[in-house]
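Visitor: Sequence and predicted structure are below.
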Amino acid sequence: MSAETLQIDSLGAQGDGVAHPEGATVFVPFTLPKEEAKVARVKDQATLISLMSAAPERIKPVCRHFGPDGDGGTCGGCSLQHAGDALYHPFKRDLVVQALKSKGIEAEVAPLMTAAPGERRRVVLTAKRTDKGLLLGYNQAQSHHVVDISECPIAVPGIVSRLGDLKRIAAVIVTGSDAARLTVTETLNGLDVSIEGPKTVGSGQRRTLTDTLNSMQRIGRVSLNGEILLEPAKPLLDFSGARVVPSPGAFTQATVRAEEAMAELAIAHIGKAKRIADLFAGIGTFSLRLARIGQVQAVESDGNAVQALDHAWRNTQGLKQLTAEKRDLFRRPLMTQELNKFDAVVFDPPRAGAEAQCQELARSKVKKIVAISCNPLTLARDLAILTAGGYKVGTVTPIDQFLWSHHVEAVATLTRR
């Protein structure tokens, strides 16, 4: 594999630099447009050896683990720490612009709502035991190698300051050679640590875990594959005054600021709607806020999330009627006649989008819709279905909830013509 020099022309959708030697397309991680890079290439993938010239937008990464010179390997948690805001912010917004354009959707795309370091309250770490001890961190890009981290500039200080404690907890649970995944969420009552991987733990491990947690502060809960092992303090999340105890490993928005921005956009659009459906409702991120406006039907496939949502509603004063239904909206979307009783619908599906549900929505009489998505491509597909059914897209707002990555959140507002 010989070295060659490439001119970087643009940024690809994954955040890699893109070069076009002799008409080919080659992706070069950690490079920027207008840079000249010496690389080692295998087909359309290249590894950066050295920069021959740097772009004016290039900045020094803030994390020691980032990039080809990162300590202990290249952390795959971020892909764009080397890009200054003048390049990075337009790149994020353009991911949404190009996705809409690909489906022929004409809509106003608002300026990017930007993110700041230290805001991620939810991170997913990998723990793996090796001959040198336990590693805890993020996987190296396109690899199963775990980069053992000692810092993480995107995460809230409450998580970063506890990396040592998290490694001690993982060391009790992860005893074999298989990797485990730790979903760590900062809550009002400390960290909620949900571990997936090891099938079970013995009585000795439970005793050791108890002793370990007794020496720590502000660890609210530790669970394994959905089973609560220890819960010194029930983890609590606050959704505009409604307190929710999330089920182990429950999905939460990555940052509080992005969550609040999405909720504000949704509430501003639906106005004084009396009957609202919140689809793919999760633990009630939007449902409980919407219940201050009108009656809400929340629909979610995860039974534990439905229970958490319902419990929070029953224990929060000042909310209007809310019904929580367990239902798989991929297999059993709300049908047109069911939807027609609502004035407004909010939906926030997984990355796969809400194609089946949007086909029913497109035939409905619902006046206003708010579509929230972490995948611009499936969002654009779903919006195309709705516009073909007679809805007009108002504003699409990109939100940088995933700092220094190629992922972007977006909120689209629609009104029936």
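Guide: Good, I have the coordinates.

Visitor: From now on I want contacts and neighbour counts done on CA atoms only, so please keep to that.
Guide: Will do.

Visitor: What is the longest helix seen in the chain packed up against?
Guide: As assigned by DSSP state H, the longest helix anywhere in the chain is helix 85-102. The contact analysis (3 or more Cα pairs under 8 Å, 6 or more residues apart in numbering; DSSP states H and E) places helix 85-102 against helix 376-388, strand 391-399.

Visitor: was I right about Gly137 contacting Arg129?
Guide: No. With contacts counted by Cα atoms under 8 Å, Gly137 stays clear of Arg129, the gap being 11.8 Å.

Visitor: These two: which is more packed in?
Guide: Per other Cα atoms under 10 Å, whichever of Gly137 and Arg129 has more neighbours is Gly137, with 26 against 19.

Visitor: Let me know the secondary structure of that one.
Guide: strand (DSSP: H, G, I helix; E, B strand; the rest coil).

Visitor: ok, and Asp238, which helix or strand is that part of?
Guide: Using DSSP states H and E, Asp238 maps to strand 237-239.

Visitor: In addition, the following structure is provided for comparison:
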Amino acid sequence: MTRAILEIERLGQRGEGIAKHSGRTVFVPFALAGERVLAEVDGERGRLVEVLTASSDRIAPICKHYGVCGGCAVQTLAPSAYTAWKRGLVVTALANAGISTDVAPLLDAHGAGRRRVVFHARDGAVGFMETRAHKLVEIDACPLLDSGLAPALDAARALARALKSSGKPLDIAVTSAPEGLDVDLRGSGALSESEARALVELAERLDIARLSNHSRVLALRRRPTLGVGSARLSPPTGGFLQATARGEEEMARLALQSIGKAKRVADLFCGSGAFALRLAEVARVDAFDESAEALAALEEAARSVSGAKPVAAFRRNLFENPLRAEELEGFDAVIFDPPRAGAAAQAAELARSKVPLSVAISCNAQSFARDAKAMIDGGFALEQVTPIDQFRYAAHIELVAVFRRAASKKRKAPLLSR
């Protein structure tokens, strides 16, 4: 490892400053474009030692742990520069895929803050990991969390101490719900009878609504629920959840706005129904996902809403068994919201189909661009891309995109067996 003075050329996809040193690219976390910095360099990695010449876009961080904790990448970037960088993540991914389209201004969806947090625990200590390291940074607060997570850190510490003797690293996922904290432990493996009993007692003392270990419920004192449109959803423990309530609302708003007067919609990778339950207020919905628990929660929530259109839930692994082009006939619109890996197989079938309208919701600009290229090559026009920021100060970016074909005659959809 050597010390070197570096000129930061730009910010990369992970929010790290990028410089050249001895003919190699070096990534320096917490450095900004245009800065001259002193860094410790080890191969392609640089550790910021001192900012020698600061960028005019540098501002003070909002968190005392910034610069050590790896949870945030760009707290010191001024708002206008931050917005341009984050929108640029989508613009660059599309350009790299050879796609030219208008990208809307960045939509801020931080709202009240993140409603789920995953703490790491090592030997009873709780916090987040350092940037590009396996070292734990203990924290005493995180300013990005929803107020409903105010008790989360104390609860995580107590749970970590209770399992400290196992010597295993833990991930402690805590979700804010009106009924209280919904906690799922990961990493401990199967619990002994005494460990399980101690955790149940802790759940009572800490007033935790639901406590689970690897999605297996240990204590259910109050059933956590979330509002989804006019429905009330009780999500499965450990199930997928958009990071902020505002983010989910904005994505759903854009999806509903885009489908217009569609009467029948397919919701692919539907999870527990963040979009399907809202879509059902205006259209009949066929919802597909691999998780039986998520689909059960969706069906239960759908039954609780009077006056909504029918929602049919189908269990299906869309990575290995995507809806074929023939099965997609008759749908007026398709919504798809895959995990970070994207939906290459399903996008290929959409490209072959006659579906007139498709709305993509993505959490990875690169995999989206790959899938978008396949759909464009299949005859879709990419009309609209809206980047959504629900992970403030992080390099994660969501987006909603609208694909449309020229008007074509619709056919009656085939019946799908469960």
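Guide: Yep, it's here. Since we're looking at a predicted model, the values are computed, not measured.

Visitor: neighbours of Met216 of the first structure, just the number please.
Guide: Counted by other Cα under 10 Å, the residues lying close to Met216 of the first structure total 10.

Visitor: what are the ranges of the helices in the second structure?
Guide: 79-96, 152-162, 193-206, 245-259, 276-279, 292-303, 325-328, 344-352, 365-377.

Visitor: Next, the angle helix 79-96 makes with the last one.
Guide: Orientation of helix 365-377 of the second structure against helix 79-96 (axes from the mean of the first three to the mean of the last three Cα atoms, to 10 degrees) gives an angle of 50 degrees.

Visitor: mind listing what Met251 of the second structure touches?
Guide: Contact analysis of Met251 of the second structure by Cα atoms under 8 Å, 6 or more residues apart in numbering lists 361, 399-400.

Visitor: Go again with 6 Å.
Guide: Going by Cα atoms under 6 Å, 6 or more residues apart in numbering, Met251 of the second structure touches no other residue.

Visitor: Return the residue of the first structure aligned against it.
Guide: Aligned by TM-score structural alignment, Met251 of the second structure pairs with Met262 of the first structure.

Visitor: Next one: that match from Met52 of the first structure, what distance?
Guide: Look at Met262 of the first structure and Met52 of the first structure: by Cα to Cα, to the nearest Å, they are 42 Å apart.

Visitor: One more: Thr25 of the first structure?
Guide: Taking Cα to Cα, one finds Thr25 of the first structure at 20 Å from Met52 of the first structure.

Visitor: and what of Cys358 of the first structure?
Guide: Counting by Cα to Cα, the gap from Cys358 of the first structure to Met52 of the first structure is 49 Å.

Visitor: do Arg314 of the first structure as well
Guide: Taking Cα to Cα, one finds Arg314 of the first structure at 62 Å from Met52 of the first structure.

Visitor: Over to Leu377 of the first structure?
Guide: Leu377 of the first structure is 35 Å from Met52 of the first structure, by Cα to Cα.

Visitor: and Ala374 of the second structure, what pairs with it in the first structure?
Guide: Using TM-score structural alignment, the partner of Ala374 of the second structure in the first structure is Ile385.

Visitor: and that match, what does it touch?
Guide: Per Cα under 6 Å, 6+ apart, neighbours of Ile385 of the first structure: none.

Visitor: With Ala301 of the second structure instead?
Guide: Residues in contact with Ala301 of the second structure, defined by Cα under 6 Å, 6+ apart, are 231-233.

Visitor: count of neighbours near Asn214 of the first structure?
Guide: Neighbour number of Asn214 of the first structure under other Cα under 10 Å is 11.

Visitor: Distance-wise, check it relative to Gln205 of the first structure.
Guide: Using Cα to Cα, one gets 14 Å for the distance from Asn214 of the first structure to Gln205 of the first structure.

Visitor: in the first structure, what residues pair with stretch 180-199 of the second structure?
Guide: Mapped onto the first structure using TM-score structural alignment, stretch 180-199 of the second structure spans residues 190-209.

Visitor: Other residues contacting that stretch?
Guide: Residues outside stretch 190-209 of the first structure that contact it (Cα under 6 Å, 6+ apart): 180-185, 218-225, 248-249.

Visitor: rerun that using 7 Å as the cut-off
Guide: Residues outside stretch 190-209 of the first structure that contact it (Cα atoms under 7 Å, 6 or more residues apart in numbering): 169, 172-174, 179-186, 218-225, 235, 248-249.

Visitor: cool, and stretch 343-355 of the second structure?
Guide: 318-319, 322-326, 328-329, 331-333, 371, 374-375, 378-379.

Visitor: and Asp140 of the second structure, what pairs with it in the first structure?
Guide: Superposed on the first structure with TM-score structural alignment, Asp140 of the second structure falls opposite Ser150.

Visitor: Neighbours of its match, how many?
Guide: With other Cα under 10 Å as criterion, Ser150 of the first structure counts 15.

Visitor: ok, the closest residue to it other than its chain neighbours to Ala107 of the first structure distance?
Guide: Nearest residue to Ser150 of the first structure, sequence neighbours excluded (Cα to Cα, 6 or more residues apart in numbering): Leu163, at 7.1 Å. Distance of Leu163 of the first structure to Ala107 of the first structure, given as Cα to Cα: 43 Å.
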